[in-house]
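S.K.: Quick one: sequence and predicted model below, then my questions.
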Amino acid sequence: MPYPENLKTAHDVEKIALDQGVLPATVGVIKGKVCVGLTTTQLEELASCEDAIKIPKREMVWAVSQQLSGGTTVSATMFAADVAGIPIFVTGGIGGCSQRCGETSLDISSDLTELSRTPVCVISAGVKSILDIPKTLEYLETEGVTVATYGASKEFPAFYTRSSGVNANINVENPTSAAKLIDLSFTLGMNCGILIGVPIPTEHSEDGDLIERAIQQAMIEHEEAGIKGKDVTPFILKRVNELTDGKALVSNIALVKHNTEVGCAIAKELSLLRKAKEGQRTLINHGSSDIGIPKRTFMTQSTNSSSNQSLLHRQSRGPLSKTKRCFHSNHTDSVERSQPVVIGASVIDFVASLKSSNIVYGGETNTGSLQVGFGGVGRNLSDCMSRIGQNSLFISAVGKDIHAQNLRHHCQHMNLEGLVDLDCSTATYCLVIDSNGDVLLGVGDMGITNELTIDHLMRLLKRWHEIMKFESAISQAPLVVLDGNLSVEVIDQICHFCSKKHIPVWFEPTCVSKAKKPFVSDTWRKISYASPNLNELRVMYATLEGEETVDFDSKIFDS
């Protein structure tokens, strides 16, 4: 799609998504970085870049290594979506088998092979009519890919036209049916994609015969010119647009927008379906009130510089959903319940407040007050959860000292089965504030948090399993919460363990200096939620990108 039509279409598609309550994010490769969620500046840069290339999956590594920019094909975008945990992706049309596939060549688009091995649903206006649609559908059948049409007809669409003369075996008539199909496919672990063909709107298919004749003419021209491989489709689409006086481009834009509308509707239904399933999931709350541990909801959009990929939807792996949900067990006669697990610091807080503005040094005593409290980010979170009726297993390290004894006595309302007694001092923090309430200095002894190893954690989890007589305590936890006081190694190990058990992880950054810990490696990919303030968010972003390239202040206040 030429500039500036590609940029305008991308903006229009994002607006369609936002108007439907879907958060769009654009996908592309910018200067060697695969981006899921381009900024406005990056989108404009990609759309207008004269050196932008078409990047299929096989060339992603090369493009990244050479720091190139370009639009991702269906195969590359499916790969990026799967890595990001996004189950739905909308595009204009997909590649397929060439007209002479099996006769003089084995020209099969990598889009098809990616559909056979990547669990992402692709919603498109079908296969481009320059390809062999019957062979394409036969290939997908051989590879075990579910192919369905959307709407009233089983006839598979042919991009610019609603009719191809070939029927799909499956038809989904509405977003609810489509969402159920997607959810069941991924729940059953089919480990392959789904292709849903959405016919171009009737009012934009009237020029189908004209466009088809132009396609045939363009195909003759490309053969005479000796154009081959991945350059064929861009050449034909450009030539068809020229031969139809721009009508093909108008139809292309129309079908992309229509696919986006359908994709958003399906994405929302899938989100509702999964929320309903989550609501049936885990525990009976015997407290005075229920707290919902939400699954994350994230929807994103992708644009290809040549074929204008449109929408991605992410459910269960992204930013926080603000919807409260309660987890109730189906076995209402059972006292067994799974608890969230909180892993983090237990700290004894000392606050020294000076009464006089005249501070005396040299070993003299200053008049003031001294207060003792019980803190630590992990302990605070677990304490708050218990006070609103959602008890959690709190795992933390304490010393064999009077501070640990006092903490156990003060926190009897919490589940402290996960406290590990170590041969060192319980973490302490002393804060000194002046008569105006301003902080003069702080002294912390937090070394014990680095002593909490994965071996301690696994031993405690096993002990908790034996005491509570659960089948698998940690595996049934609806959520594991980590605070930034833990060492990088322990955060990595816990996230890896939870990822294998399919347990969502919530990371609480704690402070600016500790916010980057999961982001110095690929551990952040295993985190479901994070709750940073603005400064912590900046550090997290800069750790991933190497520098802060987003004006967070303007984005926040503009929204």
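M.R.: Received it, and whenever you're ready, just let me know what you need. Numbering: from 1, shown residues only.

S.K.: From here on, just use CA atoms for contacts and neighbour counts.
M.R.: Fine.

S.K.: The closest residue to residue 152 other than its chain neighbours: neighbour count?
M.R.: Excluding its sequence neighbours, the residue lying closest to residue 152 (CA to CA, 6 or more residues apart in numbering) is residue 173, at 5.8 Å. Residue 173 is flanked by 15 other residues according to other CA atoms under 10 Å.

S.K.: Would you mark the buried spots in the helix or strand hosting residue 240?
M.R.: Under the criterion of DSSP states H and E, residue 240 resides in helix 232-243. Buried residues in helix 232-243, counted by 16 or more other CA atoms under 10 Å: 232, 233, 235, 236, 237, 238, 239, 240, 241, 243.

S.K.: Would you mind confirming that residue 548 is in contact with residue 538?
M.R.: Yes: contact criterion CA atoms under 8 Å: residue 548 and residue 538 qualify, at 6.7 Å.

S.K.: For these two, indicate the residue with more neighbours.
M.R.: Between residue 548 and residue 538, counted using other CA under 10 Å, residue 538 has the larger neighbour count: 20 against 14.

S.K.: doesn't the more buried one fall inside a helix?
M.R.: Yes: counting by DSSP: H, G, I helix; E, B strand; the rest coil, residue 538 falls inside a helix.

S.K.: Contact partners for it?
M.R.: The contact partners of residue 538, by CA atoms under 8 Å, 6 or more residues apart in numbering, come to 548, 552.

S.K.: for comparison:
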Amino acid sequence: MKVLIHKRLFSVSRLRKNLSVLVSEEIKSALQNGSKPVVSLESTIITHGLPYPENLQMAQKVETVVRDNGAIPATCAFVDGKPYVGLTNDQLVRLAETAASGKVNKVSRRDIGYTMANRLNGGTTIASTMILSKLAGIKVFATGGLGGVHKDGQNTFDVSADLTELGRTPVSVVCSGPKSILDIGLTLEYLETQGVFVGTYNDDGRTKVQVPGFYCRESGHVSPYSFSSFEEAASIIHNQNNIMSLSSGNLLCIPPPKESALSSSFINEIIDRANEEALQQGIKGKELTPFLLSKIAKDTNGKSVECNVKFVLNNAKAASEIATALLHLENGTKVKDTITYQPILQNFQPVKTNNEENVNTVIIGSLAMDTISQMKDVVHVKDSNIASIKSSVGGVGFNVSLACHYGLQSILGRDTVQSSKLISIVGNDFAGKSIINQLQSLNVDTSGILVSDASTHSTAQYMANHEKNGELIVASADMSIIEEDFSDHVIDQLTKIKPSTVVFDCNVSPYLTSTVLEYIRNLDEPVNVIIEPTSFPKSSRISSIRNRPFPNNTIKLVTPTIKELEGIYASFQTTEKFDDYDEWFPALDVLGINSVFREKLNTMSNINKHPVLKELLNGGAVQQSFQLLPYFQNILIKLGEDGVLLVSLSENVKDYKSIPTTSSYKPSFTITSEGRIYGDNKQMGVVIQYFPIPEENKNIKIANVTGAGDSLLGVLVAQLSTSEYNWLNTEIDSVEQEWFKWESINKAQLASGLTLKCNSAVSQDIATLK
């Protein structure tokens, strides 16, 4: 019983409520779900430790080491006065570049309020990183060396705030010991007074373990405690801070590797000379440590800096292993349960019905067991209700993939060998085995599906309750396994398949999406990348995906509902994507979104002409699309019974005036702006096209709404994959390309209507569409 109580406490405390810090979505998700360990990293080594570009390279290397060892890096810093836990690569670059100008504050506890009030950029010290880590709910932090009591500190009272922070903040600091420039004996005494546990990793079976002196494996001072494994270190943290709820931190010292460490006699002589010079020049306080480190670097011909970098990387590896072991203790699992992946479930063999050369569309997303309940009568809350209940394979990724499969059959015939492929992950459990069984019984290729061999990971499941008329009452979803990082498998599959179109649903983590997008960006052939926001809560994840504005954007289409569009817009505002005056603003500025264009919109939206447009303008959806457009190029807004609105960025906007509108699939209206000439005499602009629902979709009896949007996207993708006309491009190559786009959207809406009418998440009748 006690164990169960403790586990409950840990799950609640992993992520603090009402955060005053900005935590990345990847980190927030890991902390909320307890799905992956997180390791904090400071940023003064970026802003005050190394010159540019070595500081940026160092920051990126240490994050890579953390990821390579199974944890998520959480670099902490202040950007424009805002405290961040988990920086994007763009923020890392900005911080590193700005540091070269000397306009970055060094932020300890006392400097936080000032930095925020004056909207400064700031590198976090150990003390401030501990504070931000605690607020976010992160318990393990990797750094280089610890600040402490300076030599003659008993007279000068020159004591680092790192020590007092360790005495009052329950975050464990993994480092190479106190910096050699300090009085290590007094530092240990001070830490004892503060009630801080100090332990040193006994990596070679020594009988007497000394605290390392940062550059050196031994400092001459015996460590109060030692530990012989990272699991033991995790157990100490667990008992100190989880079981006993002590509010002090822990100092875990990792001796530098023997091949990298400097000898004590060599470094101490240099340190003594540096301290003497500092005394003569009257250097003290905040400036003392940077002066001493700079002097040491000069006198060692840069060897001390080289060692510093190696030690930080070594500490990051150790911290990742400690954080992993701690998470297993909190979850009540064993370290051997660490996630590994197998391509298939035990006793199951993959079935491949198509050669990889016949697959040109890949969907990366959720695969789940769906349970749909439809009430037989009026719903009685807090009571049992008579209902029809059906379970089936589902998940947004699967639904889009299945709709795409049916869409290809509708175009090429039921015997077509061309197909799409789903890349996803399931657990090694009953639900996972059931899903694989069902797919294989249909002769579906399952080689793109990974199976987690970790006992702690369950197959994703979605449960929905619908009213008698098919309207959704409430739904619940457990998609935590989909948020794991299986990007290596995804990239392996893409390398084999070489698809022309890749679809992501936002159930997968922004980190995975960003990693795969980086791979796609480096390919020789262009790839259509489409993002399906999935839901309002998940839509905000898109702002965490690394995607630059036009013309460097990788994402070509996003398909939100009105609510999801609001979520995307709000998250882009919060993460300051609209403050990018180097790329985003120039891309927006050439589109001609001016008073003339706004007047054209207002005229078109007259209540008697286009009430849907008027409603979208009044609600702000159109304006939000304009701001987001440089990041996506095309935004297809799903309006339910009102159809869809397509907002696109065009490089030959004037050509729209000469497109014949005799096609029966033409939009109700096309509105264009006329922006500036751009690049090679290209006329930039925005194109807005409205497509009402087809007549066939009107007055249909709705059975359920679960997969309507997925069906629309799946068929849209199927159309793209079978045609030479790529309407996601920013230029119209021909009249046929534009007409094909209109027909594709019409057919996709018809597919959505067929799914609305059936009890399945995706209607098989899509295969019969002409």
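M.R.: Arrived safely. The structure presented is a predicted model; accordingly, all values stated were derived computationally and were not measured.

S.K.: Can you give the structural similarity as a TM-score?
M.R.: TM-score of the superposed chains, computed with TM-score structural alignment, normalised by the length of the first structure, equals 0.54; 342 aligned residues with a CA RMSD of 4.2 Å.

S.K.: sorry, back to before: what's the separation between the residue mapped onto the residue nearest to residue 152 of the first structure from the second structure and residue 372 of the second structure?
M.R.: Here residue 173 of the first structure is matched to residue 228 in the second structure, going by TM-score structural alignment. Here the criterion is CA to CA, to the nearest Å. By it, residue 228 of the second structure lies 52 Å from residue 372 of the second structure.

S.K.: Please apply the same query to residue 262 of the second structure.
M.R.: Distance of residue 262 of the second structure to residue 372 of the second structure, computed by CA to CA: 65 Å.

S.K.: And for residue 181 of the second structure?
M.R.: Distance, residue 181 of the second structure to residue 372 of the second structure, using CA to CA: 65 Å.

S.K.: who's more crowded, those two?
M.R.: When neighbours are counted by other CA under 10 Å, residue 181 of the second structure and residue 372 differ, and residue 181 comes out ahead with 26 against 22.

S.K.: The more buried one contacts residue 290, doesn't it?
M.R.: No: with contact defined as CA under 8 Å, residue 181 of the second structure does not count as touching residue 290 (10.8 Å).

S.K.: Tell me which stretches of the stretch 101-250 of the first structure form strands.
M.R.: Here the stretch 101-250 of the first structure has its strands, by DSSP state E, counting those that start in this stretch, at 121-124, 146-150, 170-172, 194-197.

S.K.: can you pull out the strands in the stretch 351-500 of the first structure?
M.R.: Using DSSP E, counting those that start in this stretch, the strands of the stretch 351-500 of the first structure run over residues 368-375, 393-399, 415-422, 428-433, 439-445, 480-483.

S.K.: Then the stretch 351-500 of the second structure?
M.R.: Shown for the stretch 351-500 of the second structure, the strands assigned by DSSP E, counting those that start in this stretch span residues 359-364, 368-375, 387-394, 419-427, 449-452, 460-466, 472-478.

S.K.: Which strands and helices lie in contact with the third one?
M.R.: What it means is strand 387-394 of the second structure. On a contact count with 3 or more CA pairs under 8 Å, 6 or more residues apart in numbering; DSSP states H and E, strand 387-394 of the second structure meets strand 368-375.

S.K.: and the strand it packs on, how far from the chain's centre?
M.R.: On the basis of CA atoms, centre = their mean, to the nearest Å, strand 368-375 of the second structure sits 29 Å off its chain's mean C-alpha point.

S.K.: Remind me what that strand packs against, helices and strands.
M.R.: Checking 3+ CA pairs under 8 Å, 6+ apart, strand 368-375 of the second structure ends up next to strand 387-394, helix 430-441, strand 460-466.

S.K.: Turn those into a markdown table, including distance to residue 143 of the second structure.
M.R.: Output for these, formatted as a markdown table (distance: least, CA to CA, whole Å):
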| stretch | distance to residue 143 of the second structure |
| --- | --- |
| strand 387-394 | 44 |
| helix 430-441 | 40 |
| strand 460-466 | 36 |
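
S.K.: Dump these into CSV; add mean neighbour count and distance to residue 487 of the second structure as well.
M.R.: Listed next are those as CSV, based on neighbours: other CA atoms under 10 Å; distance: least, CA to CA, whole Å:
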stretch, mean neighbour count, distance to residue 487 of the second structure
strand 387-394, 16, 21
helix 430-441, 17, 20
strand 460-466, 20, 18
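
S.K.: now for these, which one comes closest to residue 411 of the second structure?
M.R.: helix 430-441 (22.6 Å; CA to CA).

S.K.: residues in the first structure aligned with that closest one?
M.R.: By TM-score structural alignment, helix 430-441 of the second structure lines up with nothing in the first structure.

S.K.: What's residue 182 of the first structure aligned with over in the second structure?
M.R.: Counting by TM-score structural alignment, the partner of residue 182 of the first structure is residue 237.

S.K.: In this structure that match contacts residue 170, no?
M.R.: No: under the criterion of CA under 8 Å, residue 237 of the second structure makes no contact with residue 170, lying 9.1 Å away.

S.K.: Now list whatever residues contact both of the two.
M.R.: residue 250.

S.K.: before we move on, the earlier item: return the member of the buried residues of helix 232-243 of the first structure nearest to residue 543 of the first structure.
M.R.: Distance to residue 543 of the first structure across the buried residues of helix 232-243 of the first structure (CA to CA) is lowest for residue 233, with 38.7 Å.

S.K.: The closest one -> the second structure?
M.R.: By TM-score structural alignment, residue 233 of the first structure lines up with residue 289 in the second structure.

S.K.: same check, this time on residue 204 of the first structure
M.R.: Residue pairing (TM-score structural alignment): residue 204 of the first structure is matched to residue 260 of the second structure.

S.K.: Relative to residue 313 of the second structure, how far out is that match?
M.R.: Residue 260 of the second structure sits 12 Å away from residue 313 of the second structure, taking CA to CA as the criterion.
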